[in-house]
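1. Below is the sequence, then the predicted model.
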Amino acid sequence: MVTVSETVEIDVDPERAFDYLDDPHNHAEVTPSLSDVRNVKSIEDGSKRLEFTYEMVGVGLDGELVQTIHQPPERHTFAMSGTLEGEIDIELEAHDDGTRLTYTGTYDLPGRVLSKAAEPFVRRYNERELRTTLENLKSRLELSE
């Protein structure tokens, strides 16, 4: 399993940050390697089910996300299946006059040999991607205020 986690402070309230992240298409706007979000379906409790393509080191990985926790304005959690198996957890909490957002991704790499040999490289790649995603999210939300 590979886990990457980062925290960012954003100068908007948790409700605004939660609402922005509640639209899966917005994730594609701020996540450089998320090349496609499609077939988004709303579930009765406000959660979502969708298909996605994530580019990792030039390889497109298709999968499905099913939101398992939809708790406004505090948390989005998604179960990930497909080429990558795992979970994405986004926690939001009020902090000063804004939001402290923690994004954690945990997943298995495809293929046993590839997983062990590539894990350190993939971890660094995804840590950089996550930092860029959170910087983009912070910029997007703060500029739209």
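-> In hand now; what should we look at?

2. make it CA atoms for all contacts and neighbour counts henceforth
-> Fine.

3. Which stretches in this structure count as strands?
-> Residue ranges of the strands in the chain, as given by DSSP state E, are 2-10, 34-42, 48-56, 59-71, 75-82, 85-95, 98-108.

4. Leu137 is nearest to which of the ones you listed?
-> Relative to Leu137, the nearest member of those by C-alpha to C-alpha is strand 2-10, separated by 8.5 Å.

5. on contacts alone, who are the packing partners of that closest one?
-> Counting contacts by 3 or more C-alpha pairs under 8 Å, 6 or more residues apart in numbering; DSSP states H and E, strand 2-10 is packed against strand 98-108, helix 112-143.

6. which residues are contacting the first one?
-> Residues from elsewhere that reach strand 98-108 (C-alpha atoms under 8 Å, 6 or more residues apart in numbering): 1-14, 17, 84-94, 115.

7. hang on, the earlier thing: switch the strands of the chain over to JSON lines; also include mean neighbour count.
-> Rendered in JSON lines, the data for those read as follows (neighbours: other C-alpha atoms under 10 Å):
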{"stretch": "strand 2-10", "mean neighbour count": "17"}
{"stretch": "strand 34-42", "mean neighbour count": "15"}
{"stretch": "strand 48-56", "mean neighbour count": "19"}
{"stretch": "strand 59-71", "mean neighbour count": "17"}
{"stretch": "strand 75-82", "mean neighbour count": "19"}
{"stretch": "strand 85-95", "mean neighbour count": "19"}
{"stretch": "strand 98-108", "mean neighbour count": "19"}
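
8. next up, a second structure to put side by side with the first:
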Amino acid sequence: MATAASPSPLSLLLASISSLHLSQSLPPPHLLTLPKPPLNAPTPQTLNHQPPITPLSSQHDLINVVCPGLANANTLFFKSAYNLQVIVGEHEPEEKLIGRFRREVFRAGIIQECKRRRYFETNQEKRKRKTRDAARRNRKR
């Protein structure tokens, strides 16, 4: 029994394309012309004028140029490369070492400085901090 072969999708596509009549042609595109520059327009030589380069005065300026996000970053600046140093004694128990470390952190004011430099401090936290700082200053007198 012979069956009729169904036409392939490709042959159907080609047949539909060839049946299109291209009798209607599109009008020719309009020629575009650029406007003529005015007589006092800057020349290409004046457009390439570069502003003078100013040298960076400090490492902070260089960091601001290289990483502009760090300009407003919440960074801590201390006098030395490390905030504090606790030297471990020979055969010193861990509890004693942790106690010395906590005292040094408190004396250096690292936790207070971190809290002070947080991105946002509420008015209530600011008043509490200022009261504590004033009390601390008065105790040291």
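-> Arrived safely. Keep in mind that this is a model prediction, so the values were computed, not measured.

9. Once they're superposed, tell me the TM-score.
-> For these two chains in superposition, a TM-score of 0.22 is obtained (TM-score structural alignment, normalised by the length of structure 2); 57 aligned residues with a C-alpha RMSD of 4.8 Å.

10. Most tightly packed of the helices and strands packed on strand 2-10 of structure 1?
-> Of all the helices and strands packed on strand 2-10 of structure 1, strand 98-108 carries the top mean neighbour count, a mean of 19, counting by mean count of other C-alpha atoms under 10 Å.

11. mind listing what's buried in the strand or helix carrying Arg136 of structure 2?
-> With elements taken from DSSP states H and E, the one containing Arg136 of structure 2 is helix 123-140. Neighbour-count burial for helix 123-140 of structure 2 flags Arg129 (criterion: 16 or more other C-alpha atoms under 10 Å).

12. Please list the outside residues in contact with it.
-> Applying C-alpha under 8 Å, 6+ apart, helix 123-140 of structure 2 turns out to have no external contacts.

13. Now the spatially most central residue of structure 1: closest residue in space that isn't a chain neighbour?
-> Nearest to the geometric centre of structure 1 sits Ile88, at 5.7 Å (C-alpha atoms, centre = their mean). Nearest non-adjacent residue to Ile88 of structure 1, counting by C-alpha to C-alpha, 6 or more residues apart in numbering: Gly105, 4.5 Å away.

14. same question, Pro14 of structure 1
-> Thr99 (5.3 Å).

15. What of Gly86 of structure 1?
-> Here the nearest residue to Gly86 of structure 1 in space, its sequence neighbours aside, is Tyr107; by C-alpha to C-alpha, 6+ apart that works out to 3.9 Å.

16. Could you measure from that neighbour over to Met80 of structure 1?
-> Taken as C-alpha to C-alpha, to the nearest Å, the spacing of Tyr107 of structure 1 relative to Met80 of structure 1 amounts to 8 Å.

17. Between those two, which contacts overlap?
-> Taking C-alpha under 8 Å, 6+ apart as the contact criterion, the common neighbours of Tyr107 of structure 1 and Met80 are Gly86, Glu87.

18. Relative to the centre of structure 1, find the outermost residue for me.
-> Each residue of structure 1 has a distance to the centre, and by C-alpha atoms, centre = their mean the biggest one is for Val113: 26.0 Å.

19. about what we covered before: export the helices and strands packed on strand 2-10 of structure 1 as TSV, with columns for distance to Asp62 of structure 1.
-> Shown next, in TSV, are the helices and strands packed on strand 2-10 of structure 1 (distance: least, C-alpha to C-alpha, whole Å):
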stretch	distance to Asp62 of structure 1
strand 98-108	14
helix 112-143	16
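
20. Among those, which comes closest to Val59 of structure 1?
-> In terms of C-alpha to C-alpha, the element of the helices and strands packed on strand 2-10 of structure 1 nearest to Val59 of structure 1 is helix 112-143, at 12.1 Å.
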